[in-house]
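Novice: model the structure of this input:
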Amino acid sequence: MCDDHGATTPFSEAEAAAVSAFTERLGLDGMIDVHTHFMPKPVLDKVWAYFDSAGPMLGREWPIAYRADEERRVAALRAFGVQAFSSMLYPHKADMAEWLNGWGADFGARHPDCLQTATFFPEPTAARYVAEAIENGAEVFKSHIQVGAYSPLDPLLDDVWGVLEQTQVPVVIHCGSGPAPGEYTGPAPIRELLQRFPKLSLIVAHMGTPEYEEFLALAEEHDEVRLDTTMSFTDFSEEGAPYPPELLPRVAALQEKILFGSDFPNIPYSYVHALRACERLGLGDDWIRSVLHHNAAALFGR
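Specialist: Here you go, the predicted structure:
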């Protein structure tokens, strides 16, 4: 189905019905997706251009399944029954994060079902604008160690982590080495960070791909460390970084610390596939209900 400009619509009625059927079978009115991307258009256009080029960090073709304008993407999530979502945005250089935070606050004001999202970068002004973002209603932060190419242990972030630990505002942090390792990715810097700030509320994106066991252990060891399912368990991810089946009993035991994330719209498959990928782990309906809704509802008070 296409609009007048030839762009595909971001979802079909059949897919929306399939997602609704999935959640209704579980007795859920909807779900919460903690890992969705909304950004200023010039920034998102550059992100999509990188995916289109199958850039070196990706190493494979990566078609964008939900390429559409902003309002149609919001409409898609609502059609899927997503009751709350995020606007994961992140800088790749200095003097960018504060501007993104202003955009994120405006987006959140226009879309109350969005968890108001903010970000940061190691720079002298970071602690100030992070504190201001929290005062202005930020509910979650995004830290992208890989794209930002910065160390979470950078001294310029010490006061940022201090504010975030004190306020307990969660941070979705892409710190695993997938899809390609960066200079500062991997579990070692995060382990050291948590030694210094043990009560940080971190949500490790992508289940920590591909260092699954190490990040699973951090979630077991630290009360405020959680994992999100973003892209994990899907056919696409299983091809390159399969989740070790021997870890699934530990994943089941962490039922209350795993949150559903999709990476919408930047996924190369259907939204419902991400749900079915979680279901086929065979961890039970209670586990799925916790992951799709209950855990994030408790964490964010939604």
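
Novice: from here on, just use CA atoms for contacts and neighbour counts.
Specialist: Will do.

Novice: not counting its neighbours along the chain, what's nearest residue 258?
Specialist: Spatial nearest neighbour of residue 258, chain neighbours left out: residue 227 (4.9 Å); criterion: C-alpha to C-alpha, 6 or more residues apart in numbering.

Novice: which residues are contacting stretch 131-142?
Specialist: 86, 88-90, 101, 105, 115-120, 160, 163, 169-173, 300 (C-alpha atoms under 8 Å, 6 or more residues apart in numbering).

Novice: I'd like the structure of this one too, to check against the first:
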Amino acid sequence: MKLIWRWFDNVNWAIGYRLPEMERVKRLHHNGIKNFTTLNYAHKKNMAKSLNDWTYANFRNWEGAIPFGTFYPEEGVLNYVKQAVEEYGFLGFKLHCEVSKLNLNDPELRDCFLYLETKQIPIVVHTGTAPLPGEFTGIHFFKPFIQTYPKLHVIVAHMGAHEISAYASLLGDYPQLALDTTMVFVDFLATGNASDVDSAIPLLETFQDQIYFGSDFPNLPYNLNHPISKILDLPISDKAKQKILYQNAKNRFFK
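Specialist: Model (predicted):
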């Protein structure tokens, strides 16, 4: 976490919740967040399994935590993914294509994706080009991936920004595909310009069953109540707001 914060400091990105671990959990609860996912990811080999082990050893200390793991294209990856699901009871995984320089179409990950598809375990994937593009980010990498695993539960972080409309165009054809709202409908435009954000608002109504609230807490340059309030103030139905902020996640993780 210190290394991540150091990177943000170098690009003048304020960390709103640079607090000890348990204090961060308290702040979540204070803002009405009853449950939240643990989203670690590896940026090199021989790292992902240790992150999973650490999460398993600690997540029970964080009231409301929903344990997510991660994985990386490397020898033994399927074994520790199975361990995370079958022994640790993890309910999802996180991948970051930009930071990890990870190609979703890497054949070394095929067995993992097929396994998670069968188990109906979701993955949150940062595959968009915002705030920075990467070697393997963008819709041209994601589209063949979702075509290969059409029943895989995938939640695209940041609604796929800067290509929100391209990712949203896939939602009708892939009912297991979803987007999250992380840093999209806020005043800090790291994921697009104002017109891009405004044009995405109707998508929240149309695809209300396939949108999840996301925040990127604790690495926020604003208060946590800001993205929550912005969703509540949008010109969409109360039913859509309830699904996005609460019900969709409840249906996914508390069946």
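
Novice: hmm, back to that, map the residue nearest to residue 258 of structure 1 onto structure 2.
Specialist: In structure 2, the residue paired with residue 227 of structure 1 is residue 179, using TM-score structural alignment.

Novice: and its match, what element?
Specialist: strand 177-180 (DSSP states H and E).

Novice: burial of the aligned partner of residue 236 of structure 1 in structure 2, as a residue count?
Specialist: Alignment note: residue 236 of structure 1 maps to residue 188 in structure 2; criterion TM-score structural alignment. Residue crowding around residue 188 of structure 2 was assessed by other C-alpha atoms under 10 Å; the count is 15.

Novice: from residue 227 of structure 2, how far off is residue 188 of structure 2?
Specialist: 10 Å (C-alpha to C-alpha, to the nearest Å).

Novice: ok, now residue 170 of structure 2?
Specialist: From residue 170 of structure 2 to residue 227 of structure 2 the distance is 25 Å (C-alpha to C-alpha).

Novice: these two: who's more crowded?
Specialist: residue 227 (22 against 15).

Novice: just give me the match in structure 1 for that one.
Specialist: By TM-score structural alignment, residue 227 of structure 2 lines up with residue 274.

Novice: isn't its match right next to residue 235, touching?
Specialist: No. In this structure residue 274 of structure 1 lies outside contact range of residue 235 using C-alpha atoms under 8 Å: 9.0 Å.

Novice: hey, where'd the strands end up in structure 2?
Specialist: 36-37, 65-66, 68-70, 92-96, 123-126, 154-156, 177-180, 211-212 (DSSP state E).

Novice: most packed of these?
Specialist: A comparison of those by mean neighbour count, using mean count of other C-alpha atoms under 10 Å, puts strand 68-70 on top with a mean of 28.

Novice: now do it: which range of structure 1 does it align onto?
Specialist: Going by TM-score structural alignment: strand 68-70 of structure 2 matches residues 117-119.

Novice: what's the average distance of that stretch to structure 2?
Specialist: For stretch 117-119 of structure 1, the mean deviation from structure 2 after alignment is 0.5 Å (mean C-alpha distance after the TM-score superposition for structure 1).

Novice: need the contact partners of that stretch.
Specialist: Against stretch 117-119 of structure 1 from outside (C-alpha under 8 Å, 6+ apart): 86-91, 97-98, 100-101, 104-105, 108, 130, 133, 138-143.

Novice: residue in structure 1 matching residue 214 of structure 2?
Specialist: In structure 1, residue 214 of structure 2 lands on residue 261 (TM-score structural alignment).

Novice: one more: residue 93 of structure 2?
Specialist: So, by TM-score structural alignment, residue 93 of structure 2 is matched to residue 141.

Novice: so where is stretch 112-119 of structure 2 in structure 1?
Specialist: Residues 160-167 of structure 1 are matched to stretch 112-119 of structure 2 when aligned by TM-score structural alignment.

Novice: what does residue 147 of structure 2 align to in structure 1?
Specialist: For residue 147 of structure 2, the aligned position in structure 1 is residue 195, judged by TM-score structural alignment.

Novice: same thing with residue 22 of structure 2?
Specialist: Using TM-score structural alignment, residue 22 of structure 2 pairs with residue 71 in structure 1.
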